[in-house]
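Enquirer: 3D, please:
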Amino acid sequence: MVSRYQQPFNILKNCTFGAPNDPCMQEYQQQQPFKTYGTNGILAGIKKRHTAGGKEPELFIFGGPSRFEGYEPGFAGKAIADPRYFTWTILKGHTRNRSGYVRIRSQDPTQPPEINFRYFNDGHDGDYDLTAVREGIEFVRTINQRAEQLSWLDTNHGNEIVPGPDIDTKTEMDAFIKKEAWGHHASCSNKMGHLSDPKAVVDNQFKVIGTENVRIVDASIFPTIPGLFIVLPIYMIAEKASDDILREAYLHDQKTS
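Expert: Now for the predicted structure:
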C-alpha cells in the first residue's frame, strides 16, 4: 500500500543513494550512528493476529519511506526516485492452504514444471488467507489516518495511490488482492516425513525416499511453513544436513578402513 506525501521525509533528506558526493553515504562510511544507510530502511514493523485466527500472529505489516509496488525491472530506482512516498507491505504467513501443486510438463528435463500456488478461491484456507490480507489493508488505513493526526509519518497530508481510495468495498479489495498479491519464498513441495506417509518426499536425513545418493536441502522440505520468514529455518536445515552428510561419510570410512 503506497501513499504520496506533499513533502519529502526528513530521514531521506539530502540522500542521493550512491550518486557522487552522497552525504548519506559519507555518514555511513564514517560510521555515524543512527543514520539512514545504517538501517534496513524500515521505520515500523507490526505483528498482528487475524481476528478469525489462532494464537500465532499471521500478519506482519512493515513500512518505510519508498515507493515499492513489487519486484519488476527497475523497481529499485523507482522506489527511491521520489522521497515523498511511503509504502506499507502486508505479509500473510502461516497459510494452511494445501491446494497448490507442482506438475512435470514433459519428459524433457530442461522444461520448467507447471507451478500453481492457487493462493485464493479454493473454498477452504485460501479464502481465509484472502480475508486476512483484506484485514491487513483495513488495518494499515487506520494507521495512516491516526499517524497523520499525530504527525507520526509526516506533518503534511498523505494521498493513498495504491490501492487508492476508490477501492474500498470488500469486493473491490478482494479483487485488488487477487490481482496484486505475490510471493517468492515458495516452500513445502517436497515434504519431509515418515516412510509410511504417502506424501513424504524426503526422510529425516533429507534423502529422497526410494532413491540413493540424492538429498534435497532447501525450503521445499518443510511439512508446513516455518514462521513468517523462512530464511533462518533454511540455515538450520543446512546445518543439520551438513552434520548428517559428514556423519555418514565418517561411518562409511570407519567400515572400509
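Enquirer: make it CA atoms for all contacts and neighbour counts henceforth
Expert: OK.
Enquirer: Which stretches in the stretch 1-150 of the chain count as helices?
Expert: In the stretch 1-150 of the chain, the helices defined using DSSP state H, counting those that start in this stretch lie at 23-29, 75-80, 125-150.
Enquirer: dump the residue contacts of the closest residue to I80 other than its chain neighbours.
Expert: Of all residues beyond its chain neighbours, the one nearest I80 is S66 (5.7 Å), with distances taken as Cα to Cα, 6 or more residues apart in numbering. By Cα atoms under 8 Å, 6 or more residues apart in numbering, the contact set of S66 is 79-80, 82-87.
Enquirer: picking up where we left off before, in TSV, list the helices of the stretch 1-150 of the chain along with distance to G41.
Expert: Converted to TSV, these look like this (distance: least, Cα to Cα, whole Å):
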stretch	distance to G41
helix 23-29	13
helix 75-80	11
helix 125-150	18
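Enquirer: nearest to H50, of the ones you listed?
Expert: H50 sits nearest to helix 125-150 of all these, at 5.8 Å, using Cα to Cα.
Enquirer: helix or strand right after that closest one?
Expert: strand 158-162 (DSSP states H and E).
Enquirer: chain center to stretch 214-234, what's the gap?
Expert: Its chain's C-alpha centre and that of stretch 214-234 lie 14 Å apart, by Cα atoms, centre = their mean, to the nearest Å.
Enquirer: I have a second one here; can you model it like the first so I can compare?
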Amino acid sequence: MIYDYIIVGGGSAGSVLAHRLSASGSNRVLVCEAGPDTPPGDEPAEIKDSYPGTAYFDPRFHWTDLKVHTQVVPHNRPEERPPLRKYEQARVLGGGSSINGQMANRGAPTDFEEWVERGAEGWGWDDVLPYFKKVERDLDFDGPLHGKDGRIPVRRLKEEHLGPHAKAACEAFKAAGFKYLPDQNGVFEDGYFSITISNQDEQRASAAMGYLDRETRKRANLTISTETQVTGLLFEGLRCVGVKALVRGQEQEFRANEVLLSSGAIHSPAHLLRAGIGPVAHLREMGVEVRHNLPGVGQGLMDHPAISLSSHLKRSARMDDVHTRRHIQVGLRYSSGLEGIPAGDMFAAAVSKSAWHAVGKQVASFLIWVNKTYSETGQVRLASADWRAEPVVEFNLLSDRRDLDRLMTGFRMMAAIQMTGELGELTSNHFPASYSDRVRKLGVVNSKNRFLTSAISLIMDGPEFIRRRFIEKYVIEGFTFDQVMTDDAALEAFIRKATIGIWHASCSCRMGADDDPRAVVDTQGRVRGVAGLRVVDASIFPVVPCANTNFPTLMAAEKIADAILAG
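Expert: Predicted coordinates for the structure are as follows:
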C-alpha cells in the first residue's frame, strides 16, 4: 500500500498533521512514532498530571542516550571541550507536549516580523495569529487575540488559587514597579501574570490528547504506529518515496507520495544527514554518500539560555496541591533595555517547587532566561552514519556576549526581588543553582531517590547553620550567593558554567528565501532540491521566538497542513 503521507514523529507537529491531513477520507496517512502510545482515556498518570516533573524525568518517555553540549565548543582546542549534559527529548506520542511544562504562549509580534525579514515570506504576525487562534480553546478570554474553538484548551490559575510563594512573588514584582497583566497572551508588553497553560480541569492537554482523540483514531485512513523507529528514508533519485522502520523490532518499509519529518530540531536534521542531504564536507567525513548539498542542515541550532536562583522555602509557603499541582504559577516578562534589542527580551518564572521529591518541595527558584536570544551558532552533526547513534549536538549557548550580559544583570535583579517584602520573609539560604548531573539523577522517580530525599529533607528543615553548611557542601557547585552578588568575575564564571537550555531546541532546518544558502526548507516546509519531503517542527523556525516553543510548533503545523491541503 502506498500512503499519501507518512509523518515521521508523532509529537506536537506530527499530531496536528495527522489530524488535519486525515480529515479528508481520500488521504491515507501513516504516523510513525518511536515511543509508546498514550491511548485516549488511558494515558499514563504521569503524563496526565498537571505537574510535569514526574513525566519529564521518566525514562519511558524520552531518548535516554541523548547528550548535548550547552556551552560553547572550541573546535580548535579539543582539550577544552565542555562536558556533555543529558538533554531530555520526548519519545512518546504527543512528543514534548506529553511531558513539558504545559506553557501555552506565542512569542512577540516582532519575532514573526523578523521571520519575514529572514526570508519566511507569509509568516508575519498577521499571518500566524489566525493559526495560533486555531490551535487553542481559551477558557478565560475572548476577542481578536484568542481562539475559542481549537483542540487545545488553555487557561490561567485564578489569583485565589495561587500558592503562597506565587502570591508573594506577584507582590514582589509589583513592588519592583512591574505592571500586572491579566493575560500573558494579550498585548505583548512587560509585566507579571498568571502563566497561560495548556491544561483543563487540572490535567495536561497534550497535542495527542487534543488532535489524536477517539474520533480521530476511528478514521479508517489514519494509521498510528507507535514503537516504530524510522531508520532511514527511501529515495528514487532526488524524490523521497518512503521510509525504512523498525516496528516493534521488525524491519519494514513503507511507501508514500510525501514524507513529513516531524522529529524535532535534533532528530529531523539527523534524518536528513543520514540520507545524504546536508553539508558536503561533513557527509563525506561521515562516509555518507552525498545525495544533495544543503549546507544549512543542522546549522543554527538555538535554545533559550537560562539560569536559576534558588532558596530554601519556609513550611508555610510550600505547595499543598489543594487547588493545583502546578509548580510554575506566575511569570514576569521584562526588558533589559540594551540598545537595539526589542522589548520583552527577558523572562523570569517563579518556581514554587523544584522537583517531585521531598527536597524539591523545600526549594523555590527564579528561573531566568533570555527570551530574545542572539546565540545562534549551535549545530547538529552526525556522530556516525549508523541510525542507532545519537547525533553530536552543540547548542553553543552564550556565543553572543549580549546573552551573557543580560543573564548577569537579570540574576542580580531577581536576587533583589527575591529578598523583597513577604517573598524575602518566606525564603532564606539563597544560592546560585546548577542543573547538575547530581540534581538530574536525583530527579528520576524511584524508591531510592524517594528515600534519599526524605532523609535530606530532615537536614534541610533543621537548624539554619546546618542547612547552610549542607547547601554549601553538597548543593552548590563552586560559587556561593555572596560571591556571585559581589564579584563580577565569579558571577560570569557561574553563568558560563551553569547556563542550560530550557528544552526549546529549534532552528536547525530553517525556512528561508531561495537565495539564502542556509535555508533548508521553503515557506511550506518543503526541503529544497528534494521532492516528496518536508520538515514540519520547531527546526524550521528562522529564529527561536520569545516563547516556550510548543505553541509556535502547533501553529506552524496547522499553517503548513493548510498549505498542503490547499495544494
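Enquirer: re earlier: select, out of the helices of the stretch 1-150 of structure 1, the one closest to E212 of structure 1.
Expert: Of the helices of the stretch 1-150 of structure 1, nearest to E212 of structure 1 by Cα to Cα is helix 125-150, at 36.0 Å.
Enquirer: In terms of secondary structure, what does the closest one contact?
Expert: strand 59-64, strand 85-92, helix 170-180 (3 or more Cα pairs under 8 Å, 6 or more residues apart in numbering; DSSP states H and E).
Enquirer: Could you rerun that using 6 Å?
Expert: Other helices and strands packing on helix 125-150 of structure 1, by 3 or more Cα pairs under 6 Å, 6 or more residues apart in numbering; DSSP states H and E, are absent; none qualifies.
Enquirer: And it, what's buried?
Expert: 125-126, 128-137, 140-141, 144 (16 or more other Cα atoms under 10 Å).
Enquirer: thinking again about what came up before, can I get the buried part of the contacts of S66 of structure 1 as one PyMOL selection?
Expert: This is how PyMOL selects the buried members of these, with burial counted by 16+ other Cα under 10 Å:
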select buried, resi 79+80+82+83+84+85+86+87
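Enquirer: Could you export the contacts of S66 of structure 1 to CSV, including columns for distance to P8 of structure 1?
Expert: Formatted as CSV, the contacts of S66 of structure 1 follow (distance: Cα to Cα, whole Å):
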residue, distance to P8 of structure 1
A79, 13
I80, 11
D82, 8
P83, 5
R84, 4
Y85, 8
F86, 10
T87, 13
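Enquirer: Out of the contacts of S66 of structure 1, which two are the most distant from each other?
Expert: Within the contacts of S66 of structure 1, D82 and T87 form the most distant pair, 12.2 Å apart (Cα to Cα).
Enquirer: and the gap between H50 of structure 1 and L130 of structure 1?
Expert: Counting by Cα to Cα, to the nearest Å, the separation of H50 of structure 1 from L130 of structure 1 is 11 Å.
Enquirer: Next: P223 of structure 1.
Expert: P223 of structure 1 is 22 Å from L130 of structure 1, by Cα to Cα.
Enquirer: Kindly report the same for Y5 of structure 1.
Expert: Distance from Y5 of structure 1 to L130 of structure 1, by Cα to Cα: 29 Å.
Enquirer: ok, now C15 of structure 1?
Expert: C15 of structure 1 is 38 Å from L130 of structure 1, where distance means Cα to Cα.
Enquirer: Ok, S66 of structure 1 next?
Expert: As judged by Cα to Cα, S66 of structure 1 and L130 of structure 1 stand 25 Å apart.
Enquirer: now swap in G45 of structure 1 and tell me
Expert: Counting by Cα to Cα - G45 of structure 1 and L130 of structure 1 are separated by 21 Å.
Enquirer: got it, and E114 of structure 1?
Expert: From E114 of structure 1 across to L130 of structure 1, the span is 23 Å (Cα to Cα).
Enquirer: Aligned counterpart of A505 of structure 2 in structure 1, please.
Expert: Using TM-score structural alignment, the partner of A505 of structure 2 in structure 1 is A186.
Enquirer: just checking, its match is part of a helix?
Expert: No. A186 of structure 1 sits outside any helix when classified using DSSP: H, G, I helix; E, B strand; the rest coil, being coil.
Enquirer: residues contacting it?
Expert: Neighbour list for A186 of structure 1: empty [criterion: Cα atoms under 6 Å, 6 or more residues apart in numbering].
Enquirer: at 8 Å instead, please
Expert: 219-220.
Enquirer: For R247 of structure 1, see how far away it is.
Expert: With the distance defined as Cα to Cα, A186 of structure 1 ends up 29 Å from R247 of structure 1.
Enquirer: cool, Q29 of structure 1 as well?
Expert: Counting by Cα to Cα - Q29 of structure 1 and R247 of structure 1 are separated by 44 Å.
Enquirer: Next: V208 of structure 1.
Expert: In terms of Cα to Cα, V208 of structure 1 sits 18 Å off from R247 of structure 1.
Enquirer: quick one: the helices in the stretch 151-300 of structure 2?
Expert: For the stretch 151-300 of structure 2, applying DSSP H, counting those that start in this stretch gives helices covering 164-175, 207-211, 214-217, 264-274, 280-285.
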